[in-house]
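Novice: make a model of this:
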Amino acid sequence: MGNQVDKIRVSAGEDLLAFIPHMVGYWPKHSIVCIGMSGKRLRATMRLDLPPDDSSDAQQFADIAASQLSSDSEADGCLIAIFGREDWVDPADFPQAGSYLALRVAFAEAGMPVQDAWYVGTEHWRSLECTDAACCPWPGKDNVSIKESFVNTEFIYRGSMVGESPKEQIRELIAVKDEAFATSVAAAGNDLREPLADSGRGSAQIAVTLGAWEYSLSRWPKTPDASMTAFLLASLADTTVRDTVIVALATTANHALTGASGMGLLEGDMTSVVAPRNWHGGNQSAPSIVEIESYSDTAYLLACRDFGNILVGEVGDHDGGARGPNWDRLDRAEPLLAFLASATNAADKAPVLCLLGWIQWCKGRGTWAGNYFQLCQGFQPRYRLASMLDQLLAVGYIAACAKDQRTAWHGRKDESIGDQAA
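Specialist: Reported below is the predicted structural model:
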C-alpha cells in the first residue's frame, strides 16, 4: 500500500474492491482477502486461498488469518472480501458462511473486529452486512461497477495495472526468450558446472564467486554476458554457496563471507579457482573484491547471527535496532535473477527460481513465493529448500521480517504481509 493510497479516498464498496487487485497485483480468484485498518486508514493486505465450501477446518483457517494480520500492532480493525467460485444467488445459502463466521470471531478475539465485508462472485458482488433485498437486490451489483469505479480509474491513471494470475506472470517472466543466448550459456557452462559443484565452497573460490555476483549486481541493468551468466547459474549448484549468495544479496558480500567462514561452512581449495571468461582476465575487479570483514570474535559472532537470521527470514537486533534484508539490494537482485532464470531451461534453473521465491517469501507475498517454489521443483523434484519453504507456506507461516514494520518490504507502504496462500 503505497503513499499514493493515502491520497485516494476509498468510500464505496466498489472502490475498496477495486483497490484489492492493485495491491495484490492481479484479480483474486477463489480467495479471501483481509485488510487491516487503523482507524479509517487501510493497513496491510493479506490474500488467502479460499477453503472448500464444506471445509471442516474453518476455525483453524480463521485463526491463521487473524494471527498473521494481527502482527501489525497498529491495526485495530479489518475488512474482508470473499472472492467466491460462483455468484451468491440464494439469500439462505451463503457458500462461505462457516468461514466468514469463523473469521469474524477470530478477528474480534485478536482485537481487530470486522468493520465491513463483501462477497464477490463470478458476475456480481454484494455486501455481507446488508441482506435487505430492497436496499441490495439479489444477486448484487455487476462486477463491471468495480472496474468502472473511481479508485480503479485513479490507479490506472497513476500507472498501476492489474496483471494475470501470479503463475502466468511468473511463467512469462522466466521463459527463455533468446534461444541463441541460452545455447551460448549452456555451452559456456560446460567447463564450470563440475568444478563449481564439487569445489564451490573453497574459501578462495567462494570469494571469487561472490565477487562475480557483486560485479553483476553493481552493473545491472546491464545484463551479464553468456560466460558470466553460465558462471552465476553454475555457482548455485552447491547449497552452501547458494545460501551464502542469498545472504550476500540481502546484506553485503563481505558480511556473507564472514558469516559463512565463522560458521565453518568453507573448505580448503582443492583445485585452482574458476572464474568467468572475459571478467578482467579472470581476476576480481577492485569494486568486486570480497574478503572477510574482520577476524575478530565480535565480527564473526555478528555475521554468523545475521547469516542464520537472514536465511530463515528472521529479524536480528543490533544495538537496539532491527536488522532484516537490505531491500534496495534485493530489489536490484530480483530482475537479475529473473534474467538468469530466462537464460536456461535446464536443471540449473531450479536454484534461481528458489531464490526468487525466497525473496517473495521475505516480502510476505506467499502466493508468488509458492508458485516459484512449485516451479522450482518442476526443474529439480524435491528441491529441499523450496520444498521446506513451501511447507511453511502451507501451514500459514510468514517470514518474521515481513511482519515487522521495521524490516518489512515497503515497495508499497504498509504491505508488510502481502498475499499469503494457506
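Novice: from now on I want contacts and neighbour counts done on CA atoms only, so please keep to that.
Specialist: Fine.
Novice: what's near enough to touch the most centrally placed residue in the chain?
Specialist: Geometric centre of the chain, nearest residue: Gln360, 1.1 Å, by CA atoms, centre = their mean. Gln360 sits next to Gly366, Trp368, Ala369 when contact means CA atoms under 8 Å, 6 or more residues apart in numbering.
Novice: export these as JSON lines, with columns for secondary structure.
Specialist: Below are the contacts of Gln360 laid out as JSON lines (DSSP: H, G, I helix; E, B strand; the rest coil):
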{"residue": "Gly366", "secondary structure": "helix"}
{"residue": "Trp368", "secondary structure": "helix"}
{"residue": "Ala369", "secondary structure": "helix"}
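Novice: want to throw those into TSV with neighbour count and distance to Ser235?
Specialist: Shown next, in TSV, are these (neighbours: other CA atoms under 10 Å; distance: CA to CA, whole Å):
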residue	neighbour count	distance to Ser235
Gly366	31	27
Trp368	26	25
Ala369	30	22
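Novice: can you add distance to Ala75 and give those residues back as a markdown table?
Specialist: As requested, the contacts of Gln360 are arranged in a markdown table below (distance: CA to CA, whole Å):
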| residue | distance to Ala75 |
| --- | --- |
| Gly366 | 21 |
| Trp368 | 24 |
| Ala369 | 25 |
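Novice: of the residues you listed, just say which sits nearest to Phe150.
Specialist: Nearest to Phe150 among these is Trp368, at 27.8 Å by CA to CA.
Novice: report the secondary structure state of the residue nearest to the centre of the chain.
Specialist: Under three-state DSSP, Gln360 comes out as helix.
Novice: what's the separation between it and Ala399?
Specialist: Going from Gln360 to Ala399 by CA to CA, to the nearest Å gives 10 Å.
Novice: one more: Ala188?
Specialist: 37 Å.
Novice: here is a second sequence; please produce its structure as well for comparison:
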Amino acid sequence: MTTTVKAADAAQFLSLIPRMLGYTPTRSLVVVPMRRGRSLGAMRLDLPPREAMVDDGFAATVIGMVCRVEVADGLVVVVYSDAPTGEGLPHRDLVDGLRRTADASGLDLIDALVVAADGWGSQRVGPARVRALSELVAHPLPGGPDAGAGLPEVHGDQSTGAQLPERSAADRRRVGAAHRSLSAALSVLCGLPPESPRADRVDPAALAAACELDDLPQLYERALQWDPDTLSPLQAALLGWCLSRPALRDVALVQWASDAAGGAGAMDAQRRWEDGEEYPADLAAVMWGEGASPDPARLESALALVRQVAALTAAGRRAGPLAVCGWLSWALGRSTHAAHYADAALDGDREHGLADIVRSFVASAHLPDWAFRRGEDDDPSARRTGPTSPAGRGSSRGSRGR
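Specialist: Have a look, this model is predicted:
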C-alpha cells in the first residue's frame, strides 16, 4: 500500500521526516533522493565529528549514494545538529559542499534544511532566516488525521531498538545446558568432540534436535515461523550453534535473503567449495548486498529471531548470533544498528570475520545495492510513500533506515 502525504512548506516536510524513518534523527544528515518532486526514500548518515572536518570528500560520498538511485534527479538534505544557531544556522560548509557536488553531478539540490539546537531554517538560497523550533513540535500531518496511516510510528532516535531483548540469567543457564546436551548428542551422532565429559545418557530431545541438521534449509525455513519470544532452550541452542559456524551461518544468510531454494543452493555450493570447486558468484554476491532485493518481511523475521538467540546465549558464545544481527540490520538499511551489533560481536571475538566485514561496510557508508533500487518503476503500488517535498513540489516516498 502506498501512502502519499503532501506538505505545503518546509515545516510540514520536516514534521514528516521522522514518520518516514520511524525515529527522530540526532546529529545526522538525512538525504532524501527525489524524482520529479517525489521522494524515493531517505538515507541517514552520521554528521562528521566536527564541522571543521567537513570537506568535499564527505560531500562526494553523500552525492555518490544519491547517484546510485538511478532515477533520482534531485535531493533534499536535512541536517540535524545539536549546535546552536549563534549568528546563523550551523553547518554552512557542509551544505555548500553538498551543493557544489550535486551541481557537478547534475542533481538539483531542492532544499537544504537545518534543525539546530535552538532554531531551524533553510540554507538553500541567500541568508538563512532562523525560525523557532516550536513550529516543528507536534506539527499535524497535512491532509487530516488519517493522512499518515501508512507511515511507521516514531520511536526514539536512530539508536533506539538496537539493544538486545531482556532475558534472565536463568534463561541463559537453561540455554547453556541445552548447548551442552546438543554437543553431547553431536558427539554420539557425528563424532564431534563434546564440550564437556559426556554423560552416560544423552538427552533424546537433544538427539532429535541434532538430527534436524541433516536438512539445514528446512530447519532455517521452519525457524522463521517460530515465535522468537517463546523459543525453547534447544531451539535457541541449535540456532546459536549453527550461526557460530561460518559455513552454516552463510547458508542461513543467503536463505533468509532469498528463499528455501536459495538456501538449498547455498548448502550444495558450500559442499562443492569444500571439495575444491569455485563458490558461485551469484550466491557470494548476496553477502555483499548484490542481486535480487530480499523480502524485508523475511529479513525482519530473521532479525527478531536471531536477536532473541543472541540474548539467550552466554556472552562467550554470542559473537556469531550478534554478527548475524549486524548483517541482517545492514541488509535492512539500519547501519547504526549494524555497527552496534558488529562492535558487540568483536568485543567477544576480536577476530570475527563477519562482524569485521559488517563494521567495514558501515565505516565506508557501503549499503546493499537493493537499498537504491526502490522506486525504479512508475508503479506507485510498489513503494511506500511518506512526506512531500517543501513548497508543494511533490510527495516523498519513505524507506525506513538507520
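Novice: and the TM-score between them?
Specialist: With the length set by TM-score structural alignment, normalised by the length of the second structure, the two chains reach a TM-score of 0.79; 364 aligned residues with a CA RMSD of 3.4 Å.
Novice: so where do the helices sit in the stretch 201-350 of the second structure?
Specialist: Using DSSP state H, counting those that start in this stretch, the helices of the stretch 201-350 of the second structure run over residues 204-211, 216-223, 233-243, 246-256, 260-274, 281-287, 296-312, 319-331, 335-348.
Novice: counterpart of Pro90 of the second structure in the first structure?
Specialist: Aligning on TM-score structural alignment places Pro90 of the second structure opposite Pro95 in the first structure.
Novice: was I right about its match contacting Asp53?
Specialist: Yes. The pair Pro95 of the first structure / Asp53 is scored as a contact, 5.9 Å apart, by CA atoms under 8 Å.
Novice: tell me the contacts of the match of Pro90 of the second structure?
Specialist: Contacts of Pro95 of the first structure by CA under 8 Å, 6+ apart are Asp53, Gly84, Trp88.
Novice: can you list those in a markdown table and add secondary structure, distance to Met388 of the first structure and neighbour count?
Specialist: Below are the contacts of Pro95 of the first structure laid out as a markdown table (DSSP: H, G, I helix; E, B strand; the rest coil; distance: CA to CA, whole Å; neighbours: other CA atoms under 10 Å):
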| residue | secondary structure | distance to Met388 of the first structure | neighbour count |
| --- | --- | --- | --- |
| Asp53 | coil | 28 | 15 |
| Gly84 | coil | 29 | 22 |
| Trp88 | coil | 37 | 23 |
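Novice: just these now: which is nearest Leu17 of the first structure?
Specialist: Here the nearest of the contacts of Pro95 of the first structure to Leu17 of the first structure, counting by CA to CA, is Gly84; it sits at 13.4 Å.
Novice: identify the residue of the second structure aligned to that closest one.
Specialist: Gly84 of the first structure maps onto Ser81 in the second structure, by TM-score structural alignment.
Novice: ok, that match to Ala8 of the second structure distance?
Specialist: Taking CA to CA, one finds Ser81 of the second structure at 24 Å from Ala8 of the second structure.
Novice: same check, this time on Arg307 of the second structure
Specialist: Taking CA to CA, one finds Arg307 of the second structure at 41 Å from Ala8 of the second structure.
Novice: then Ser134 of the second structure?
Specialist: 17 Å.
Novice: what of Leu332 of the second structure?
Specialist: 31 Å.
Novice: cool, and Asp356 of the second structure?
Specialist: 45 Å.
Novice: now do Arg318 of the second structure
Specialist: Distance from Arg318 of the second structure to Ala8 of the second structure, by CA to CA: 49 Å.
Novice: related to what we said a few turns ago, neighbour count: Arg307 and Ala8 of the second structure, which is higher?
Specialist: Arg307 (22 against 16; other CA atoms under 10 Å).
Novice: the more buried one contacts Pro321, correct?
Specialist: Yes. Using CA under 8 Å, Arg307 of the second structure is in contact with Pro321, at 7.4 Å.
Novice: contacting residues around Ile80 of the first structure?
Specialist: Applying CA under 8 Å, 6+ apart, the residues near Ile80 of the first structure are Ile32, Val33, Cys34, Ile35, Val114, Asp116, Ala117, Trp118.
Novice: and those residues, which of them are in strands?
Specialist: Ile32, Val33, Cys34, Ile35, Val114, Asp116, Ala117, Trp118 (DSSP state E).
Novice: so what's the alignment partner in the second structure of the fifth one closest to, chain neighbours aside?
Specialist: Put plainly, it is Val114 of the first structure. Using TM-score structural alignment, the equivalent of Val114 of the first structure in the second structure is Leu109. Distance criterion CA to CA, 6 or more residues apart in numbering; nearest residue to Leu109 of the second structure, sequence neighbours excluded, is Leu75 at 5.2 Å.
Novice: isn't that neighbour up against Val30?
Specialist: No. Using CA under 8 Å, Leu75 of the second structure is not in contact with Val30, being 10.2 Å away.
Novice: over to Pro18 of the second structure. Which of the three states is it?
Specialist: helix.
Novice: that one: how many residues sit nearby?
Specialist: If you count neighbours by other CA under 10 Å, Pro18 of the second structure ends up with 23.
Novice: how close does it get to His340 of the second structure?
Specialist: Separation of Pro18 of the second structure from His340 of the second structure (CA to CA): 21 Å.
Novice: try Leu133 of the second structure
Specialist: Distance from Leu133 of the second structure to His340 of the second structure, by CA to CA: 31 Å.
Novice: neighbour count winner among those two?
Specialist: His340 (19 against 15).
Novice: surely the more buried one is in contact with Gly326?
Specialist: Yes. Under the criterion of CA under 8 Å, His340 of the second structure makes contact with Gly326 at 7.4 Å.
Novice: looking at the contacts of Ile80 of the first structure, spot the one nearest Glu148 of the first structure.
Specialist: Nearest to Glu148 of the first structure out of the contacts of Ile80 of the first structure is Trp118 (CA to CA; 17.5 Å).
Novice: quickly note the distance from that closest one to Ser71 of the first structure.
Specialist: Trp118 of the first structure is 23 Å from Ser71 of the first structure, by CA to CA.
Novice: tell me which of the two has more neighbours.
Specialist: Using other CA under 10 Å as the criterion, Trp118 of the first structure and Ser71 rank with Trp118 on top: 21 against 18.
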